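Trainee: Make a model of this:
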Amino acid sequence: MLMMQFSWGRSLRSPSLLFSLLLLTAWELGSGQLHYSVPEEAKHGTFVGRIAQDLGLELAELVPRLFRVASKGRGDLLEVNLQNGILFVNSRIDREELCGRSAACGIHLEVIVEQPLQVFHVEVEVKDINDHPPVFPETQKNLFIAESRMLDSRFPLEGASDADIGVNAVLTYRLGTNEYFALEKPTDDMRGNRLRLVLRKHLDREDVPEIVLVLTATDGGKPELTGTLQILITVLDANDNAPAFDRALYRVKLPENTPNGTLVIKLNASDLDEGLNGDIFYSFSTDIAPIVKSRFHIDPISGEIIVKGHIDFEESKTYEILVEGIDKGQLPLSGHCTVMVEVEDTNDNVPDLEFKSLSLPIREDAPVGTIIALLSVSDRDSGANGQVTCSLTPNAPFKLVSTFKNYYSLVLDSALDRESVAAYELEVTARDGGSPPLSATARVSVEVADVNDNAPTFAQAEYTVFVKENNPPGSHIFTVSARDADAQENARVSYSLVERRVGERALSSYVSVHAESGKVYALQPLDHEELEVLRFQVSARDAGVPALGGNVTLQVFVLDENDNAPALLPAAGAAAGSRGGGGGAGVSASELVPRSVGAGHVVAKVRAVDADSGYNAWLSYELQPAAGGARSPFRVGLYTGEVSTTRALDEADAPRQRLLVLVRDHGEPPLAATATVLVSLVDSGQALKTSSRAAMAAGASGAAGGAAALVDVNVYLIIAICAVSSLLVLTLLLYTALRCSAPAAEGACGPGKPALVCSSAVGSWSSSQQRRHRVCSGEGPPKADLMAFSPSQPPALSSADTPHDVAVYHEVTPGQHSKTLSPTAASFQEC
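Mentor: A predicted model of the protein is given here:
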């Protein structure tokens, strides 16, 4: 802060005065304050200084920045006009009331400006004017002087006092014209060297019984002021010797807070006379100050001065006790002395600690060095007892910086983080230098204001959610929750979807998220067969400025439910008219079976697929009992769908067999479809004839046309050749049919090596998202799935129907139908 000196007075005319002023200005420039001066008793509105301009503040910012002036214990003597920034006198200033007899008198102002906080210190010197005349303790002084007193006898007088200081308090004394007494003036500043009347001419009571003198005191002010004291001297008859003290001045040091009854000093005066003229009693002089009488007592016989009131160094540092020793003669004579009691300070005042200004709360991004509070300390004691030091507990992240005399600033010492510490409870201790030291404490709670420096975070970067398909629209499937370490608006999190395309549709057509609660809803029923995994992101953003955000990934697995019945595929080799639809509708197939076939002969194969996956797509085949309870000579493979004979056929078997095959999945509840297989039992030769009837009819027509030209032998030869040819063709057709229905012939869906997944009878099924195979259907698109089953063996099956280790697998090469096969020994070896 720039130091400037504004003073009242005349212009400087001499080089020495100019040089002194330059030195004074240089000293003040280093003292860290503004300095003005104003005479006491100045009228209201008297100009003191342009304080706003001298502090470098703009007038327009005084009101917005809460410009104010504070003066501890000085009331409103000075005020600042916020319109023009001028410091002026607001009320009467009495220097004597303000500072007493102190040579230096000033008003210390604290100029505080908020937003940001700044503190300036201003000293206004109050200059003395000669507004107090000299005043004697009393208007009339009575003296009793024996006519026998010797020439040059001296009689002490109490001098006048002037409330002013400096030249205005320099007093000169003048004694009225008389022929008996002269005035002896003090030659130095010792308090014991007082005014005295000196006897210059012998007194004669019979000639002059009373003498009236006038003592005039004049101060050095301009204009001069005077005070007078009337001295009435009564001339007494002879009491030749007055009491005399050992010394005219006694000096005593007395600690403050000395208990009542403590002896201060024992005085002893002597009188050369005898009898009553030599008996002395002691008393305080009539000129003594009232405060002395209230603090001390003198024993009139022993001359002991004792304490009878509270001795406080802060109230008075010295006491001047005027003592008279008066003899008991008929015409009493008196001697005088002065006891100067110097009060020694003790550490009996606790430091005064006060917060002047607080700038709270403080933002957590506040720069280091930001002023948080201004506090002042003081101690009424003196010396080391009044020297105060301040400490802060705890220190980090704040510190105390001494700014001016007993003023400290609480400043930020290191960076703040509200998320680590939201508030600090600080304690400032002020301790003086006494022994033992006294201390005072002040506490302040520093609240840290939040800034948006933390983004919302999720507990995990990715969540896996399992949802059953066919869920109700609008069902709640998951709740995301993000935490923001900030507070209030900076911690208020809202959620939203990170939009993207899922196939041909927008993500928002599948799911939505509640902005406040973070609940995720499925907007429509999900279909496992259409969408197995839905992967998307949810964004969380806070309400800070600027807003911060974070994302979390949700991977929603759509779990399969048994909502698709088995679909039957057309039977291989069936006539076009016998093909049926799938999904529960029966599929008819007609088969011709020679009666000569043995047990285990495969006569047909029922094929089905299921759009579901896992257990829901694991199919089993079951032959329904024939009507009437007759035992059928056929059976169906539990997992292969192959219809085969259980025994050799005979003539007792009905020539036409209607077989109902129930295809059931393993879902809960299970779904099923029914296939119808029509089996016709024929003789072997009839079967051959039936198979080659068309060829034989064509050959017979040609032979009949040329019968006339051929002999009977040739006719028989041609018939034999046709029969053999027809048998060969029928054998080839049966072989081809058996090959087509065998596992090796129907095991591929297309080019490429089929995948084989095996399991034992005690295993379990599983689904893997890392390695997928496609289950193919001839009437629909391929389906991604991988199934490994290990079914428990039904108790109704015989060992011939189900092997000890049943391995069921789907050949899932893209482009072909899936096959449910009964493994051979080679298949188990591969597994």
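
Trainee: Could you use CA atoms for every contact and neighbour count after this?
Mentor: OK.

Trainee: so which strand or helix has residue 826?
Mentor: If you go by DSSP states H and E, residue 826 is part of helix 825-830.

Trainee: so how far is that helix off the chain centroid?
Mentor: Chain-centre distance of helix 825-830: 69 Å, with CA atoms, centre = their mean, to the nearest Å.

Trainee: Over to stretch 121-139?
Mentor: Chain-centre distance of stretch 121-139: 58 Å, with CA atoms, centre = their mean.

Trainee: Second chain to compare with the first, below:
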Amino acid sequence: MLFFRRGDPGARRLLPWLLLLAAWRAGSAQLRYSVPEEAQHGTFVGRLAQDLGLPLAELVPRLFRVASRAGGDLLEVNVQNGILFVNARMDREALCGRSAECSVHLEVVVERPLQVFHVEVEVRDVNDNPPVFPVAVKHLFIYESRQLGSRFPLEGASDADIGANSLLTYSLDPVEYFTLDVKRNDEGIKSLGLVLKKLLNREETPEHHLLITATDGGKPELTGTTQLRISVLDVNDNAPAFERAIYKVRLLENAPNGTLVAIVNASDLDEGVNKDITYSFNTDTSQDIRKKFYLHPDNGHIVVQGNIDFEETQSYEIQVQATDQGIPPLAGHCTVLVEIVDINDNTPELVIKSLSLPVSEDAPVGTVVALVSVSDRDSGANGQVSCALTPDVPFRLLSTFRNYYSLVLESGLDRELVSGYGVVVTARDAGSPALRASASVWVEVADVNDNAPAFAQAEYTVFVRENNAPGCHLVTVSARDADARENARVSYSLVERRVGERLLSSYVSVHAESGRVHALQPLDREELELLRFEVSARDAGVPALGSNVTLQVFVLDENDHAPWVLPRGAGGPASEAVPVWVSRSAGAGHVVAKVRAVDADAGYNAWLSYELQAAPNANANANGAVAAASGGARLPFRVGLYTGEISTTRSLDEADLARQRLLVLVKDHGEPALTATATVLLSLVDGGQAAAAASSSRAGAATAAAGGAAALLDVNASLIVAICAVSSLLVLTLVVWTALRCWVPAAEGACGPGQPALVCASAVGSWSCSQRRRQRVSGGEGAPKADLMAFSPSLPPGPESEDGMNVDVDHSSKCWNSGLNLN
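Mentor: Below is the predicted model:
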């Protein structure tokens, strides 16, 4: 920082320069360097990285680089030290022509994050081009009759340099007849002419040789020369004269061929053929002008005959001469200045580069996606370009420098909603009519793992029959992840837990890729009626996301258990035939015994029915006469279809065999039905003998007569009491069942848990069902819950048979509840 004392003259001189420097920096807001043209390779330009404030250690990792707007390689940067140097020879005249300003625009790009800087390198002119005359030798014809002070226009030299390097001064070798005259008109155009200062005498000197030297203002100075060969002519002493020395016209670019540019007119004071004038371009006129314009030799009309392009040349200076037909001919000269007027004939040029694609869907607002540069070769309003984006895209254009824009993110992205955007950048100039150009870029949205897998169902309910084959397919779970690629690749697994004493994975498995759930072993409904577990779905993203779904596997019953006949005696086997004493005085319908059986299955598979089968008579050989007598008679006993009660079909008589062997077939209602058999031995005795046999059997004595009288019971009265008790219990059971049915919610569907159903059968006012048991359900962590169970009402014992055995006339009646009570 500089400090000055008040009133210091040095401060007053330095202050304007400081203000100018501050204004320049504020206006450009970029780095600016300068380098002379023709600089050698490796010439130092500036410490680019240091001036931009970029640490040298970050240049290589952040891909530090420069690019010229024109795409050339005139300048290069050393990515190790950040120094900008000359990479190739720069010719200012080739780059910018005669433009007063000549700069090379560079784009400095670093990534991670993406940044762009604009650097302008001014190419300073050096005096490397000497003045050049149109021709090396110019031939002039001058009449000897020309007056002193006559001026003969000459074509001046041109210098490709600019500024002081192109300021030309002319000199003429000392001669006595001519002097060199240089004038500058209002437009700043130098007019070079040769002025006669001494009358010519052809007879004395018919030809003069002059040397004109042009010197530029560079250091060192460069020069160019041209020779003038002047032939002195005689006779015709009046040259044609134009109305105006300079004609100024304006011409629209792209004017069609034949368009009239200007009309030049000259007159001659002579008479006759010396007055006839022919128009032509000056001999020094360039070929470019001759290709673009045509001058009619008779009327002086100048018309267009080539392509007029403002972007190529903005003005033309045409030298026209009028020559008479005298001998020798005389000529007059004028200049036609043609100003080319720009029209809007160039569409904007649009370039999208330095793309940072794809864009992550979690990219923050303001992220730079791409760089956009525009240009227009027209000038003025025709070259002023504005840019716009297609609507409904989450991006916007941010102007970073003159004709440079950054495409930045304006709002958040969601790849699951839109996976990519077709962004169209439209450039429009301010001409009338306006011209447009557009460029498109596809901005792909890169996925991030922001969606967990979602199952197709909230819960899966599966029904499988027990005794399934190991490895059978139960169900296929499916989860979909809205992400893409690895983030959407879903794998499945079991949520491990214990089912009773075993792990869940010993019952079922799930395929990690397909989601197919298989049973690893046969399931037994009598062991496990409901298996409730969870399957987890996780994606392959980082970090991984997941979700769970619940599966309910209901095991359906198969008829895989045959009926089992319960023991009749105290702990005796069911197959052992225990004799039952029946009094011959029993009337029709008298219950003499009851067969009890259970089935481990459920539903119809556990619904039992009873029927008598033909059995060989044990006393057939011993009492053949009795057998023959009773063989044709109707059997005196029958069995209840659903109760298993054995009762008389008629009154017994003496003709009936004393020992009856009954074979009872117990059958369930499964498909196919399974059966069991029970053998019942009936001994028909007189009333007194039946009482004695019952008393003996109850006390375990050897003699039936000793306790017969004391144990005699009224069998008919006992049966009546038992039937009344059973009927009362049946009514109470129906009332309780009805109340439970009204309290339990109705089933949601045919396949889901429903109302408890009593699977029973009725015969002769009594109920007979399969068994009393508890069924197991697994629905959560820990041991299976005994939430499903069959129940049997406790009934009072029935009357004993005459032989002292408990025949359970009706007290073994049971019903089981097959409904599911799921916690």
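
Trainee: Give me the TM-score for this pair.
Mentor: Overlay of the two chains. TM-score (TM-score structural alignment, normalised by the length of the second structure): 0.85; 752 aligned residues with a CA RMSD of 3.4 Å.

Trainee: coming back round to it: outside of the helix holding residue 826 of the first structure, which residues touch it?
Mentor: Helix 825-830 of the first structure is contacted from outside by residue 807, using CA atoms under 8 Å, 6 or more residues apart in numbering.

Trainee: Which stretches in the second structure count as helices?
Mentor: In the second structure, helices defined by DSSP state H lie at 9-28, 48-52, 92-96, 287-292, 624-631, 687-699, 715-743, listed in chain order.

Trainee: who are the neighbours in contact with residue 428 of the first structure?
Mentor: Applying CA under 8 Å, 6+ apart, we find residue 428 of the first structure in contact with 390-393, 441-443.

Trainee: List which of those residues are still in contact in the second structure.
Mentor: Of the contacts of residue 428 of the first structure, the ones still in contact in the second structure (both residues aligned by TM-score structural alignment, their matches' CA atoms under 8 Å) are 390-393, 441-443.

Trainee: ok, these vs residue 406 of the first structure, which is closest?
Mentor: Taking CA to CA as the measure, residue 406 of the first structure sits nearest to residue 390 out of these, at 9.4 Å.

Trainee: so who does the closest one touch?
Mentor: Residue 390 of the first structure makes contacts with 400, 428-431, as judged by CA under 8 Å, 6+ apart.

Trainee: Identify those among those residues that sit within strands.
Mentor: Residues of the contacts of residue 390 of the first structure located in strands (DSSP state E): 400, 428-431.

Trainee: how about the nearest residue to whatever residue of the second structure lines up with residue 610 of the first structure, chain neighbours excluded?
Mentor: When the second structure is aligned by TM-score structural alignment, residue 610 of the first structure is paired with residue 599. Leaving aside its sequence neighbours, residue 599 of the second structure sits nearest to residue 563 (CA to CA, 6 or more residues apart in numbering; 4.6 Å).

Trainee: Next up, the contacts around the one you found.
Mentor: 597-600, 606, 608, 666-668, 674-676.

Trainee: can you check residue 284 of the second structure too?
Mentor: Going by CA under 8 Å, 6+ apart, residue 284 of the second structure touches 134-135, 155, 319.

Trainee: Residue 496 of the second structure: which of those is nearest?
Mentor: residue 134 (99.0 Å).

Trainee: For the closest one, which non-adjacent residue is spatially closest?
Mentor: residue 284 (6.3 Å).

Trainee: In the second structure, what stretch matches stretch 461-470 of the first structure?
Mentor: On the basis of TM-score structural alignment, stretch 461-470 of the first structure is assigned to residues 458-467 in the second structure.

Trainee: Perfect, I'm done here.
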